[in-house]
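1. Okay, here's the prediction I keep looking at, along with the sequence it came from:
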Amino acid sequence: MKILDKYLLKTFLVTFTTVFVILFFIFILQTVWLFIAELAGKDLDLILVVKFLLFSMPRIIPLVLPLSVLLASIMTFGNLAENYEFAAMKASGISLQRAMRILVVFICFLSVIAFFFANNVIPYAEYKFINFRKSIAQAKPAMAIAEGQFSDVGFYNIKVDKKSGKNGNRLTGVTIHEKSNNSGENRVVIKSKTGELISNEKSSILQLVLNDGYYYEDVIPKKYEDRSKMPFIKGAFKKQIINIDLSELNKVDNNQEVGSTNGMLNVNELRYTLDSLSKNLNNEILSFSENINQKVGIAKGLPVAKVDKKKKPLPNDLLSLYTNDKKAEILKMATSNITSTIYSIDATKNELKEKQRNINLHFTALYEKFVIAFACFLMFFIGAPLGAIIRKGGLGLPIVFAVLIFITFHFINTFGKRISQEDGMTPFMGAWMSTFILTPLAVLLTYRATNDIGLINMDVVLAPFQKIFQKFSERFVSSQNKK
C-alpha cells in the first residue's frame, strides 16, 4: 500500500469512527426517549436496562451507518480540498478517482459487513428485543406498576402508595380504576389496604390479589332525574383476584413496526416465508372465486315451466315463465343473495388486502438488507465529490449538506415503503426508490468534481437575469435621452 493510500485511509477511518460513535450515541438517546415510559419509574435494575438498550442497538445501525459514511466522506475530502492537498495531488498527476480508490475498497468491505449485519445480527437482536419486552413484566411483575402514580396496565389504571418485598410484589394502599369497554369513563373503582402480585414466567397472566377492600361502581339510570337516587353501588370483600393480561403491556404502534415478525428473519427465511404466504394468498383467492361462482346460481328447488322448444322459442324474459308468486320468491332470493355476496366480497377483500400488505412488508424487509449495503456506496459517492467541490471540512457546512441529503434519503425511503405496503407500488420500487432518485446526484457530483466544476455555475443561473436587467436599463436610458 502506498503512502498516499495509507494517509487517505487513516484520515477517513479516524473521521468515520468519530462520527459513527457520536451519531450512535445520539440515536441511542432517541431510543431511550421513545421507550422512556417503559423504563422510568418501573424499579428496573441496571442489568435489565442495559439488556434493553443492547437489544435495541442493532436496529439503529441502518440509520447511523449511511449517515456516518456520508458525513465522514464530506469532512475528509473537504479538509483535503480546503488545505490544498488535492491541488498538490492533481499537480502530481493524481486524479480524484485514484485518490478514492483505496476508500472504495474499504466501502466495499463495509458494505459486505453491513449486509451480514442486517441479515444475521439485526434479526436475532429484533427477536431478543421483542421477547425481552414481553417477558420483562413476567420476570419482574412489579415493574408494571409504578409507586405513587397511576399506571396504565391493560384494562386497568392502578396506583399503589408503597411497594415492598424482594421483588416489590407486595403492595400497600391500592387504588384501581377499571376501564369501560363502551366509553372512556371509569365507572368502577376498587380500593384495598394491601395486595400482592403473582406471576409465572410460563404464563402471560399476571394475578393481582387484593385484601380487605371495597368495590364502587357508578350506576347510570335510564332517567337523568333518578341519578341522585342511585349514585353508586358499594361492596366489601376480604379477598379478590384480578387477572391482568401481560400482552396488553407490550402493544406496539403499527406505525413503528416494532412487533412485526419480518424483522426477525434473514434472507433465506424471508424467501421461504414469502413463498408460503404467496401460495396461501393464491389458494384463498381461488377458493373464494369458486365459492362465489357456486353462490350466484339459482337454487335447484324452484319449479320451472316446461317449454316445448319445437313449437315455441325460449323467451328473452325468463321471469315470464313463472307465476307472480314465484316471481316474487325469485326476486326476494336474488336480492338476498346479492346482499350476502356483497358483504362476503367486502369482508374477503379486506382480509386479502391485509394479507397482501403482510407480503409487501416481508418483501420490503428482504430488499432493505440489500439497500443498506448499497446505501454505503451511494453516500460515499455523494459525500466524497461533494466535499471536494465545497472545499470545506470540519463540522460546519459539511454537517448542513449531510443532514439535508440524509433527510432527503430517509424521507424518500420511508415514503416508498409506506406506499408499497399499501400496494401503491411494487415493494421493489418502494425499497429502492431513494437509491434510484439519489444515484443520478452521485453521478453528477462525481463528474463535476472530476472535471473541477463547481457545485453550481452561478454564471449560468444569473445570465438570464442579467440579460433582462440589461434590456430594461437600455430602454430606460433611451427613453431618458428622448426627453
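-> The structure has been received and is ready for your questions.
2. use CA for all of it now, contacts and neighbours both
-> Noted.
3. where exactly do the helices run in the stretch 1-150 of the chain?
-> Using DSSP state H, counting those that start in this stretch, the helices found in the stretch 1-150 of the chain span residues 3-34, 36-39, 46-56, 61-82, 85-91, 96-116, 122-139.
4. In the last one, which residues are buried?
-> Neighbour-count burial for helix 122-139, with 16 or more other CA atoms under 10 Å as criterion, is recorded at 122-130, 132-138.
5. ok now it, how far from the chain's centre?
-> 18 Å (CA atoms, centre = their mean, to the nearest Å).
6. what angle sits between it and helix 46-56?
-> With axes from the mean of the first three to the mean of the last three CA atoms, to 10 degrees applied, the angle from helix 122-139 to helix 46-56 works out at 150 degrees.
7. And helix 122-139, what does it pack against?
-> In this structure, helix 122-139 packs against helix 46-56, with contacts taken as 3 or more CA pairs under 8 Å, 6 or more residues apart in numbering; DSSP states H and E.
8. how far off helix 3-34 does the helix it packs on point, in degrees?
-> Interaxial angle, helix 46-56 versus helix 3-34 (the same axes, to 10 degrees): 120 degrees.
9. buried ones in helix 46-56?
-> Residues 52-53, 55-56 are the ones in helix 46-56 that count as buried (16+ other CA under 10 Å).
10. putting a second one here so we can go through both:
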Amino acid sequence: MTILDKYILKRYLVTFSVMLLLFIPIGIMANLAEQVGRMIDNEAPLNEIVYYYACFTVYIGSLLFPIFLFLSIIFFTSKLAGNTEIVAILSSGVSYGRFLRPYLIGATIIATIMFFMGMFLVPRASEGYNAFRYEYLKKGKADRVTSNIFNQLNENDYLYVSSFDPARQIGYNFTLEHFNGDQLEYKISAANIRWVEKDSTYRLTSYHKRTLENNQEIVETKRRLDTIFNFKIDDLTPVSYIAETKNIFELNDFIDAQRKKGASNINTYVLVKYKRWALPISAFILTVIAVAVSSVKRRGGMGINLAFGIGIAFIYIFFDKVFGTLAEQSGFPPLWAVVIPNLFFGILGVYLLKNAKR
C-alpha cells in the first residue's frame, strides 16, 4: 500500500467515523427529547431505557450507514478537489482508476462491517429496540395482525381464529381442521383458545370436535379442555418485525417454515433477507457515485457537491422505499425490488465516473 493509498484511506475511514460519532448522539438526544414523556408516563425502568438506546444506536446506525458513508466521501473528497490535491495526483501520472483504488479498499472494509452487523448484530438490536417501542412508546398499539388470522401449520393442518389478544395470549373463535390428502378427518372448534404457561398447555373453552370415520360422524364436546398442540401461541400471528430480529440462518429457516404454512406476507420476510445482502453492495455503489460527483473542482465548492450528493441520497432512499412497498403489498418480486434501485444507481455511478475521468 503506497503513501497515496494510506492517505486517502485514512481520510475515508476517519471522516466516516467522525460523522457517525457526531450524528448518532444527536439522533439519540432528539429521540429522547421526543419520547421522554411517554417513558415517564409508562414507567419505563432506567436499565431498559439504557438498553433501548444501546439497541437504538446499532439499529439506526445500520440504517444510516450508507448515507453517512456517501456524505463523508463527498465531504473529504470535495476538500481534496478544492485544495487542488486531486489535480496534482492525476498530473503526476496516476490514472483515475488507480486514484479510485483506496476508495474501493475503504468500501470493502465498511461493506464487511455492514455485512456482519446486518446478518448477526442488528437482529439482536432490532429485537430490543422494537420490544421497548411497543411496550413503552406505543403502548396499546398492536405489533401484529390481530383479526381474521388464517395459518397453514403443515401439509395437513389449517388453523383459524377471528381475533387474537397477544397480551393475554388468547384467541377467539378458534378452528383447527386436519386433512388427509383432500379428505377432512376431523375439525376442532372452540369459543377461545388460551395458552396456560404454568402448565405449558392450551385451554379450549366450549370445545367441540367432529371426527369423520368410516362414513360416520363422531361428535365430542366439553365445556373446557386442556390439551397440547404442535404449534406455539405466537405462531398464530408473528410480530410485524419478526424477520428483523433473526440472524441470517434463523431467517432462512423462518422463511422456509412460513412458505410451508402458506403465509400471505412471505414477501415481507424475503425482502428483509435480500436487503441484508444488498446493503454491503450499496457501499461500493455509493462510494463510486460520491467520488465521481466530488472529485471535480466546481465554482460552488463543497456546498454544490453536498447539495447534489444529498439529492442523490434522497432519490436512492425514495427508490428503495417505493420498490420495497411494492414487494410487500402488491406481489412484486422481492429480489427485483432490491436489484432495481441498486442496478439503476450502479449504472448512474459508471456514467458519472466516465464523465469525471474526462
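-> That came in fine, so what should we check first? Remember, it's a predicted structure, so these values are computed and weren't measured experimentally.
11. chain center to stretch 69-76 of the first structure, what's the gap?
-> Put simply, stretch 69-76 of the first structure sits 27 Å off its chain's centre (CA atoms, centre = their mean).
12. repeat for stretch 259-271 of the first structure
-> 15 Å.
13. which residues make contact with it from outside it?
-> For stretch 259-271 of the first structure, contacts defined as CA atoms under 8 Å, 6 or more residues apart in numbering pick out 119-120, 122-127, 130, 252, 361-363, 365-366, 369.
14. one more time with 6 Å
-> 119, 123, 126-127, 362 (CA atoms under 6 Å, 6 or more residues apart in numbering).
15. any idea which of the buried residues of helix 46-56 of the first structure is closest to Asp212 of the first structure?
-> Sorting the buried residues of helix 46-56 of the first structure by distance to Asp212 of the first structure puts Phe52 at the head of the list, at 37.2 Å, by CA to CA.
16. residues contacting the corresponding residue of the second structure for the closest one?
-> Alignment note: Phe52 of the first structure maps to Tyr52 in the second structure; criterion TM-score structural alignment. Residues near Tyr52 of the second structure by CA under 6 Å, 6+ apart: Tyr129.
17. chain center to the one helix or strand Pro464 of the first structure maps to, what's the gap?
-> Element membership for Pro464 of the first structure, per DSSP states H and E: helix 458-482. Counting by CA atoms, centre = their mean, helix 458-482 of the first structure is centred 54 Å from the centre of its parent chain.
18. What of stretch 263-281 of the first structure?
-> 19 Å.
19. Could you do stretch 32-50 of the second structure as well?
-> 24 Å.
20. cool, and stretch 384-397 of the first structure?
-> Distance, stretch centre to chain centre, for stretch 384-397 of the first structure: 32 Å (CA atoms, centre = their mean).
21. got the buried residues for it?
-> Neighbour counts using 16+ other CA under 10 Å place 384-393, 397 of stretch 384-397 of the first structure among the buried residues.
22. name the element the residue nearest to Gly118 of the second structure when sequence neighbours are not counted belongs to?
-> Counting by CA to CA, 6 or more residues apart in numbering, Gly118 of the second structure lies nearest to Arg276, which is 5.9 Å off, once chain neighbours are set aside. Element membership of Arg276 of the second structure, judged by DSSP H and E, is helix 266-294.
23. Give me the mean distance between that helix and the first structure.
-> Taken over the aligned residues, the distance from helix 266-294 of the second structure to the first structure averages 0.7 Å (mean CA distance after the TM-score superposition for the first structure).
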